[in-house]
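# predicted model and sequence follow; I will ask about them next.
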Amino acid sequence: MSGTVFGAFYDVVRRIPAGSVSTYGQVARLAGMPRSARLVGYAMASCQDPTVPCHRVVDRFGGTKAAFDTFAPGTQRALLEAEGVAFRLDGTVDLEQCLWTPES
């Protein structure tokens, strides 16, 4: 079952354009499972599919996660900055500026 659920999350994440981010909760809601933000985190951390831009998913405060720092500390931030994602002084993503708003 988790493969199917994870697949629904991956489908949503593939839609996030470069330069934008989504939150775990937003991905869960868009996949039709609004109370599954933690499960989205598990899906992103275990994803081995390079077509899924997992680095574009952050926590509800715009925080990055060490699970994405596969090469070195700060990997997720570096990937996001390379796409033009803005960060606040506290090190979190500026969600007001960069949160993805999908078209219905």
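Looks like it came in fine.

# contacts, neighbours, all on C-alpha from now
Will do.

# grab the longest helix from this protein for me.
Longest helix in the chain by number of residues (criterion: DSSP state H): helix 2-14.

# one more structure, for comparison:
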Amino acid sequence: MPRKPKESPAQELRRRVLEAVRAVPPGQVAGYGEISRRAGYPGRARLVARILSAGDEPGLPWHRVLRSDGRIAFPPGSAGFDEQVQRLRAEGVRVESGRVRGQRAAPTLDQILWAPPD
């Protein structure tokens, strides 16, 4: 039985980022930085954006990934912006003026460990 060729570091990174994006459930959103942390590459938010900008992965729920402040990264009025708003609203996500409302980003480990109790 032939062995599967080993992934390069770049292929592994891409695969892990795409898996993290696929893991965001419908009706939820995540920031680029959060996706990079979930994939095991903290601090690589721009790389996540670059991977998603390729747009070569069919069925990928790219529309669930936003800037850290909840804003859509596409320029307002662009085709990408309009499509992302439409997809998010179809999943029940509240979008106002290009920003998702009513959802918080998942806390980082530091926030979990060091934040004061509610």
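Right, received. Where do you want to start? From a predicted model like this one, the values you see are computed outputs, not experimental measurements.

# give me the number of residues near the residue mapped onto residue 56 of structure 2 from structure 1?
Mapped onto structure 1 by TM-score structural alignment, residue 56 of structure 2 lines up with residue 48. Using other C-alpha atoms under 10 Å, residue 48 of structure 1 is surrounded by 10 other residues.

# same thing with residue 47 of structure 2?
Number of residues near residue 47 of structure 2 (other C-alpha under 10 Å) recorded here: 17.

# do residue 29 of structure 2 as well
Neighbours of residue 29 of structure 2 using other C-alpha under 10 Å come to 26.

# follow-up on the earlier one: onto which residues of structure 2 does the helix or strand just after the longest helix of structure 1 map?
As assigned by DSSP states H and E, the chain's next helix or strand after helix 2-14 of structure 1 is strand 22-23. Alignment of strand 22-23 of structure 1 against structure 2: residues 30-31, by TM-score structural alignment.

# that stretch vs structure 1, average distance?
With mean C-alpha distance after the TM-score superposition for structure 1, stretch 30-31 of structure 2 departs from structure 1 by a mean of 0.5 Å once superposed.
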